[in-house]
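J.: attaching a predicted model along with its sequence, questions to come.
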Amino acid sequence: MLKRAKALFAVALTALVGASSVGQAAEVSTRQLNMPQGVTEVSQAAYDIHMLMMWVCVVIGAAVFGFMIYVMFAHRKSRGVKPANFHEHVGVELAWTIVPALILIVIAFPATNALLKVYDASEAEMDIKITGYQWKWQYEYLGEDVRFMSSLRTSQDEIYGREEKGEHYLREVDNPLVIPADTKVRFLLTGNDVIHSWWVPDLGVKKDALPGIFTEAWAKTSEVGVYVGECAELCGKDHAFMPIVVEVKPKEEFNAWLAEQKAAAAEYASTIGKAWSMDELMERGEQVYLTNCAGCHGVDGLGIPGVFPPMVGSEVTMGPIEKHIDVLVNGVQGTAMQAFAAQLSEVDIAAVVTYERNAWGNDVGDMAQPIDVLNHKNGQ
């Protein structure tokens, strides 16, 4: 029996040595089993505390179980040892009270320092307002006049199995959040409708986005790259379809990107009074519809019976265009139809209204212009 045990031990040891030689595979396996280390001070602090607590638990577990195994082996009945008979021991009771208390006091210091770091969003160099919507994110660079929506880019055909799923299935967006490297960025989070949670593990950020309340978090990293997260709060039927993508750029590239966004915003402002053609509105409207409306009303405009109304032949799409614009701008109280005034631009609202009124055989024939949407917002 002893020889067999030694042989099995030798085989196991050989396998472990062979596996350890595959460095990359071992590293990947470790990353999969352990907590992600992240790329920010906050994520590093969380990782350090995690590792400290784990090793404290390992040492305590090894000591306790090691002592138990020794006692069971050295004082077993087969050796003629007779058990002691006592009801209490002051020294033992003091030990198992004082020692755990000291351990808690010791680990409280690094844990407190980590928490202070997590909540210290002061002296930020940039503020970004993040608003959670069902089911997308809005990013606003405060003081820069830059604001945009970030929506899932994965197509409905991939989601419902009509075509093969892509490499970044449910992990891609049309407009990622872009932040500069080596810059402390403060995030101000809120929700528009229900509770969402903005979670990017590599940045060490996980904060609830609560309607009517602002919470804050921050991130600073020198690691340029793309980091992916998701909504971590069950927020409705498309909860799985609102990923988060953060792109960290060098400061020079970020400044160039921000300048482009400001120029695009200024260019957009000049197009509100432009008379768009039917073809332009229909092309843009289809993309807006697939991104923002198809999840509820269906790619074919037939909706979900008993849950979401169809767009084909409905009173809204076939009725007065002013009413159609109002539904998009202000939503419908008491229903799942939310207001899109803050989510979509005047151009996008005009385009999707035009598309809905002239797609799937509706063929109403009229058009909404961006200036019509702006006038409606202003009560004109």
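T.: In hand now; what should we look at? Note that the structure is predicted; figures quoted are calculated from it, not measured.

J.: drop to CA atoms for contacts and neighbour counts, all remaining ones
T.: Noted.

J.: in which helix or strand does residue 138 reside?
T.: Secondary structure from DSSP states H and E places residue 138 in strand 136-141.

J.: and that strand, what does it pack against?
T.: strand 126-133, strand 146-150 (3 or more CA pairs under 8 Å, 6 or more residues apart in numbering; DSSP states H and E).

J.: comparison target, given below:
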Amino acid sequence: MVSGLLASAAQAANPERWQLNMTRGVTETARDVHDIHMVMLWICVVIGIVVFGVMFVAMFRFRKSRGAVAQTWSHSTKLEVAWTVIPILILIGAAWPATALLLRMADTSESEMTIKITGYQWKWRYEYVDYFGQATPVNFMSTLKHDSNRVRQLGSGIDPTSVKDGEYASYLLDVDRPLVLPAGVKVRFVVTADDVIHAWWVPSLGWKQDAIPGIINSAWTKVDEPGVYRGQCAELCGKDHGFMPIVVKVVPKAEFEQWLGEQSSPAAPATAQTIVPSSAPQG
């Protein structure tokens, strides 16, 4: 039942083939970004209609073949003031809510959980730093899932469309270990890289953050509805740049706490795909 709900949420939230517009996303940030995007889109549409409308009327109505004669005046101060002031007002009107949104996106205060994300060629490391003030020793690598990795090899002869997660075509979009998050919890991310510049990007969350060696960037998210949300590295980082997807699995808070306890348990197998000691070699 839960897996079915997660699959349906993934279908609704993740970008689809030939999708022309932004996804509305599953966070308040993503929805605000989408709404501002739509406002700016319609402003640009109206400006385009007005500008090109005036241009085409001038081209066809006042053409030489219809006997039009060029005016001799050089300029109009009133018109120049109007087409200077109006764009300024439009820009201010658009910049005000956009700036307010950027400030909210940068505010990681009152976070209830912290996760460190480190980019590598070509995988991600997730370190669960704390959860409601309690240290959590969960630390693992997330890489391209084996079935996609096998299909992408030259000469494999396997049809990429055969790789699916349920009904979802997941070729190059699945990982061996997803990032698991609790629903309804504000999560702070600290993002960096160990080798070259990467970028951690999940469209449904509404933001993208660069992962730069030697620099710590921060961001946050809060997803209220459980689901599976996919993303990609969005910075060209080498020959396998296209093969380091991101999968975020959001589960109910009680289920997350159970999962966290299992990962933190001494009985959990300490393999490269479970808990990795923080002193392990980077890379």
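T.: In hand now; what should we look at? Everything numeric in this text was worked out from a predicted model, so none of it was measured.

J.: could the helices and strands packed on strand 136-141 of structure 1 go into JSON lines alongside mean neighbour count?
T.: Formatted as JSON lines, those follow (neighbours: other CA atoms under 10 Å):
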{"stretch": "strand 126-133", "mean neighbour count": "22"}
{"stretch": "strand 146-150", "mean neighbour count": "20"}
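
J.: among these, which comes closest to residue 187 of structure 1?
T.: Taking CA to CA, strand 126-133 is the member of these nearest to residue 187 of structure 1, at 5.0 Å.

J.: residue ranges of the strands in the stretch 101-250 of structure 2, please?
T.: In the stretch 101-250 of structure 2, the strands defined using DSSP state E, counting those that start in this stretch lie at 113-120, 123-131, 134-135, 139-142, 164-165, 168-169, 179-182, 187-193, 198-202, 207-211, 217-221, 227-233, 246-251.

J.: okay, these in a markdown table with distance to residue 35 of structure 2 next?
T.: Below are those laid out as a markdown table (distance: least, CA to CA, whole Å):
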| stretch | distance to residue 35 of structure 2 |
| --- | --- |
| strand 113-120 | 27 |
| strand 123-131 | 31 |
| strand 134-135 | 36 |
| strand 139-142 | 32 |
| strand 164-165 | 30 |
| strand 168-169 | 27 |
| strand 179-182 | 25 |
| strand 187-193 | 23 |
| strand 198-202 | 18 |
| strand 207-211 | 14 |
| strand 217-221 | 17 |
| strand 227-233 | 20 |
| strand 246-251 | 23 |
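
J.: let me see the ranges of the helices in the stretch 1-150 of structure 2.
T.: Taking DSSP state H, counting those that start in this stretch to define them, one finds helices in the stretch 1-150 of structure 2 at 2-13, 28-61, 77-106, 146-152.

J.: for the spatially most central residue of structure 1, which non-adjacent residue is spatially closest?
T.: When CA atoms, centre = their mean is applied to structure 1, the residue found nearest the centroid is residue 230 (2.3 Å). The shortest distance from residue 230 of structure 1 to any non-neighbouring residue, by CA to CA, 6 or more residues apart in numbering, is to residue 243 (4.2 Å).

J.: which stretches in the stretch 251-380 of structure 1 count as helices?
T.: Secondary structure of the stretch 251-380 of structure 1 by DSSP H, counting those that start in this stretch: the helices cover 251-271, 278-292, 294-297, 315-318, 321-330, 346-358, 370-377.

J.: looking at these, which is nearest to residue 212 of structure 1?
T.: Smallest distance to residue 212 of structure 1 across the helices of the stretch 251-380 of structure 1 (CA to CA): 18.1 Å, for helix 321-330.

J.: list the buried residues in that closest one.
T.: Buried residues in helix 321-330 of structure 1, counting neighbours by 16 or more other CA atoms under 10 Å, are found at 321, 324-329.

J.: and what of stretch 371-380 of structure 1?
T.: Result for stretch 371-380 of structure 1 [16+ other CA under 10 Å]: buried residues 371-374.

J.: ok, stretch 97-106 of structure 2 next?
T.: Buried residues in stretch 97-106 of structure 2 (16+ other CA under 10 Å): 98, 101, 105.

J.: got those residues as JSON lines, with distance to residue 219 of structure 2 columns?
T.: Output for these, formatted as JSON lines (distance: CA to CA, whole Å):
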{"residue": "98", "distance to residue 219 of structure 2": "17"}
{"residue": "101", "distance to residue 219 of structure 2": "13"}
{"residue": "105", "distance to residue 219 of structure 2": "7"}
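
J.: closest one to residue 38 of structure 2 out of those residues, please.
T.: residue 98 (12.1 Å).

J.: residues contacting the equivalent of that closest one over in structure 1?
T.: Here residue 98 of structure 2 is matched to residue 111 in structure 1, going by TM-score structural alignment. The contact partners of residue 111 of structure 1, by CA atoms under 8 Å, 6 or more residues apart in numbering, come to residue 49.

J.: just give the nearest non-adjacent residue to the equivalent of residue 120 of structure 2 over in structure 1, would you?
T.: Aligned by TM-score structural alignment, residue 120 of structure 2 pairs with residue 133 of structure 1. In this structure, residue 133 of structure 1 finds its nearest non-sequential neighbour in residue 192, 5.5 Å apart by CA to CA, 6+ apart.

J.: what's the burial count for the aligned residue in structure 2 for the one you found?
T.: Counting by TM-score structural alignment, residue 192 of structure 1 lines up with residue 194 in structure 2. Neighbourhood size, residue 194 of structure 2 [other CA atoms under 10 Å]: 17.

J.: so who does residue 295 of structure 1 touch?
T.: 156, 238.

J.: that one corresponds to which position in structure 2?
T.: Residue 295 of structure 1 maps onto nothing in structure 2, by TM-score structural alignment.

J.: what's the spacing between residue 295 of structure 1 and residue 234 of structure 1?
T.: Distance, residue 295 of structure 1 to residue 234 of structure 1, using CA to CA, to the nearest Å: 17 Å.
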